[in-house]
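Q: Sharing a sequence plus its predicted fold:
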Amino acid sequence: MTAFSLEPAQLAWCAELRALAAERLRPLAGKGEPGRVNRALLAELGALGLLPRLFTSGALELCLMRESLAHACTEAETALALQGLGAHPVHAHGTDAQRAHWLPRVAAGTAVAAFALTEPAAGSDAAALSLTATPATPGRPARPGGADGWRLSGEKCWISHAPEADFYTVFARTTPGAGARGVTAFLVPADRPGLTGTALDMLSPHPIGALAFDAVPVTADDVLGEVGRGFRVAMDTLNLFRPSVGAFAVGMAQAALDATLGHTARRDAFGGKLKDLQSVAHQVAEMALRTESARLMVHAAATAYDEGAPDVPRRSAMAKLLATETAQYVVDRAVQLHGARALQRGHLLEHLYREVRAPRIYEGASEVQRSIIAKELYKNLEDR
């Protein structure tokens, strides 16, 4: 039922979040420096109790948060989402000591988390990671609390919050030639010797950078989950966050649709209002149809995750794919119907036009989502 209609309390909470985003978060976002972590914004997200919800909410609640924040303040939405993406592996797979040290600080907005999966030659193909974890003492296994462990060597790139994060969830190859089965997840504090970062000049309001690992020491105490099971940590995180990327996109699409409704209802053209032109009215109807369809698929995927359904990977991929492609369409149509004013610096649609492009790439590009969907469909056929 929840996948198709929200309860009154949920609708009221979403309205409250939109108001908070507009009144308290948007002013802080406006004071931030482009390409830098906005720590004041993170602290306010913590003070409002939104960051702690990252570790107590289900997938549907996460989607409602992200859509509501995105409608009024995309910077606040992204700040919250990146904290969740970087810290979820610690919450779900970390040790008691790891959780106790980092999660309260993430929830307060005083520690910045980052998810370091992508490499120069391994973006969408996560199983092809080449960042190597070489045993510090050949032939001797790592021991909890011991000095033995690994040395990380290689690169990560296009990492959100790098190089300003306080810690990174890092995925490295511990077993050469083993594909997805040879990857281990590590929690790596930013001050580890041998770890350096460089900011990249990207079309993004938050920092995105590259990381270089020069024999960075890690031990068994830094492992997230199990050795050799890091790919599972990555996929568990992405299956949760992919529908909520879709929710972010839906929030942007709804903001663009709302702006278009207001503009076309007020704008005089050809002896009437823009909305009276059938060609305009039909475009607005199509924008609304696609936005609501994407929202329903996002809610359905999130509900499936919360219920532990077996088809979560397929549903998550479908939700992200449909919602991000829909948002691109809706924002583009909104710009067209607004005309030149929409491209003026500072206009809502100029902002959304820049923001809406990246979600079709990160956490698995649209082409990757189609591959996941097809793979899951054929796997189900074989299992019959």
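A: Thanks, I have the structure now.

Q: alpha carbons only for contacts and neighbour counts from here, please
A: Will do.

Q: Spell out which helix or strand contains A40, please.
A: When secondary structure is defined by DSSP states H and E, A40 falls within helix 39-47.

Q: next up, a second structure to put side by side with the first:
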Amino acid sequence: MPAFALEPEQQEWCAWLRTTAGERLRPLADKGDPGRVNRPLVAALGELGLLERLFASGALDLCLMRESLAYACTEAETALALQGLGAHPVAAHGTEAQRARWLPEVTAGRAVAAFALSEPDAGSDAAALALKAEPDGGGWRLTGEKCWISNAPEADFCTVFARTTEGAGARGVTAFLVPADRSGLSGTALDMLSPHPVGTLVFDGVRVGAGDVLGEPDRGFRVAMGTLNLFRPSVGAFAVGMAQAALDATVAHTARRSAFGGPLKDLQAVAHQVAEMATRTEAARLLVYGAAAAYDRGAPEVPKYSAMAKLLATETAQYVVDTAVQLHGARALRRGHLLEHLYREVRAPRIYEGATEVQRTIIAKELYR
């Protein structure tokens, strides 16, 4: 993986994103209802041109956006990422009619997208999907349940992965674009540790046709994996943004907080922990950027690098935020404190879009090819 550095204009753009997230998007996030889609926040992302940029730039741009937004407003980062995750299959594999119908609405922030892959008994093992797509005339009827779906059940449309050929494993899955108003589609919100919009989707004979297929029948697993290979490094970028926010807060706190006759930073036990936090954060950032650059140049090692980036960055962020809480003491556990917020936010990325253990499996598989 070649070394590189960000160009000055990229650094300036990241600084603008952090400032904009703090000044414009943070107030909108604070007004949102926990566990619900924040449509004014999504609309603001559209007005700023960030949603359009999701589909007009590469993986490195996506990582820079997610890291910068996460530093100042995790809710804005998540809203942006979920729009991209749910609508990327439409942009990459949709028909002209599908793209014309939905992409302008998504990029303007008027339509909310969802990526419906996980099921109650099929999370990281995506090839074990059980949602049935049973033939019905010239189309199919979807029957079953999806679970842990971000933006469900409020999304305006979902990219849904269903089994069209029994016993075929990953080769028998088809991706469908399913509008929320289809008869037989319902859902329920779930109350999560971090109050993001997450829920279930229930399909009771939902009718889909050839015009709803994304890509080709029985080739939906490629759609899912292609999307995840793009977004996995950017999950790492989200984690790096949170880690940097926690690190900066810790540097400031340990410099001004006095104990045992001087500032905490003068205690070697404290200073060495902060040094470790900074080193791991920078290492994770470089691996994330490297994986994104590999994706953008079409390198064959993308699955390996994407898995490495997500693995290292999310585990690093967990360590950094936990250490920051420890060095801040009880104040960090108070509701409304930055670190209390980050402590709840940082746990889920080690699970979604492929858990840590799955990333290690992917890396090992790539090494032994």
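A: Done, it's in. Remember, it's a predicted structure, so these values are computed and weren't measured experimentally.

Q: picking up where we left off before, go through the helix holding A40 of the first structure and flag the buried ones.
A: Neighbour-count burial for helix 39-47 of the first structure flags 39-46 (criterion: 16 or more other Cα atoms under 10 Å).

Q: Turn the residues you listed into JSON lines, including distance to A108 of the first structure.
A: Shown next, in JSON lines, are the buried residues of helix 39-47 of the first structure (distance: Cα to Cα, whole Å):
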{"residue": "R39", "distance to A108 of the first structure": "11"}
{"residue": "A40", "distance to A108 of the first structure": "11"}
{"residue": "L41", "distance to A108 of the first structure": "11"}
{"residue": "L42", "distance to A108 of the first structure": "8"}
{"residue": "A43", "distance to A108 of the first structure": "6"}
{"residue": "E44", "distance to A108 of the first structure": "8"}
{"residue": "L45", "distance to A108 of the first structure": "8"}
{"residue": "G46", "distance to A108 of the first structure": "4"}
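
Q: Contact partners for T165 of the second structure?
A: Taking Cα atoms under 8 Å, 6 or more residues apart in numbering, we find T165 of the second structure in contact with 171-173, 218.

Q: so where is stretch 220-236 of the first structure in the second structure?
A: Mapped onto the second structure with TM-score structural alignment as the criterion, stretch 220-236 of the first structure occupies residues 210-226.

Q: what's that stretch in contact with?
A: For stretch 210-226 of the second structure, the external contacting residues (Cα under 8 Å, 6+ apart) are 89-90, 93-95, 98, 117, 127, 138-139, 161, 163-165, 170-178.

Q: between the contacts of T165 of the second structure, which is closest to T254 of the second structure?
A: Comparing the contacts of T165 of the second structure against T254 of the second structure with Cα to Cα picks out V173 as the nearest, at 52.3 Å.

Q: what about the alignment partner in the first structure of that closest one, how many residues close to it?
A: For V173 of the second structure, the aligned position in the first structure is V183, judged by TM-score structural alignment. By the other Cα atoms under 10 Å criterion, the neighbourhood of V183 of the first structure contains 31 residues.

Q: ok, the spatially closest residue to V183 of the first structure that is not a sequence neighbour - contacts?
A: What sits nearest to V183 of the first structure in space, not counting adjacent residues and going by Cα to Cα, 6 or more residues apart in numbering, is R173, at 4.4 Å. When contacts are counted by Cα under 8 Å, 6+ apart, R173 of the first structure touches 129-133, 182-184.

Q: Look up how far T137 of the first structure lies from the equivalent of W102 of the second structure over in the first structure.
A: Under the alignment (TM-score structural alignment), W102 of the second structure pairs with W102 of the first structure. Between W102 of the first structure and T137 of the first structure the computed distance is 28 Å (Cα to Cα, to the nearest Å).

Q: How about L117 of the first structure?
A: Looking at L117 of the first structure against T137 of the first structure, where the rule is Cα to Cα, the gap reads 25 Å.

Q: ok, H347 of the first structure touching R341?
A: Yes. The criterion here is Cα atoms under 8 Å, and H347 of the first structure meets it with R341 at 7.5 Å.

Q: nearest residue to H93 of the first structure other than its sequence neighbours?
A: G225 (4.8 Å).

Q: and the one you found, how many neighbours does it have?
A: Burial of G225 of the first structure is recorded as 19 neighbouring residues (other Cα under 10 Å).

Q: if I look at it, how far off is L238 of the first structure?
A: Here the criterion is Cα to Cα. By it, G225 of the first structure lies 16 Å from L238 of the first structure.

Q: Next: G46 of the first structure.
A: Between G46 of the first structure and L238 of the first structure the distance is 23 Å, computed by Cα to Cα.

Q: Helices of the first structure, start to end?
A: For the first structure, the helices defined by DSSP state H cover 8-20, 26-30, 39-47, 59-72, 74-93, 96-108, 230-266, 278-306, 312-338, 348-355, 366-383.

Q: okay, those in JSON lines with distance to A162 of the first structure next?
A: Conversion of the helices of the first structure to JSON lines gives the following (distance: least, Cα to Cα, whole Å):
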{"stretch": "helix 8-20", "distance to A162 of the first structure": "28"}
{"stretch": "helix 26-30", "distance to A162 of the first structure": "19"}
{"stretch": "helix 39-47", "distance to A162 of the first structure": "14"}
{"stretch": "helix 59-72", "distance to A162 of the first structure": "22"}
{"stretch": "helix 74-93", "distance to A162 of the first structure": "11"}
{"stretch": "helix 96-108", "distance to A162 of the first structure": "16"}
{"stretch": "helix 230-266", "distance to A162 of the first structure": "18"}
{"stretch": "helix 278-306", "distance to A162 of the first structure": "28"}
{"stretch": "helix 312-338", "distance to A162 of the first structure": "24"}
{"stretch": "helix 348-355", "distance to A162 of the first structure": "19"}
{"stretch": "helix 366-383", "distance to A162 of the first structure": "24"}
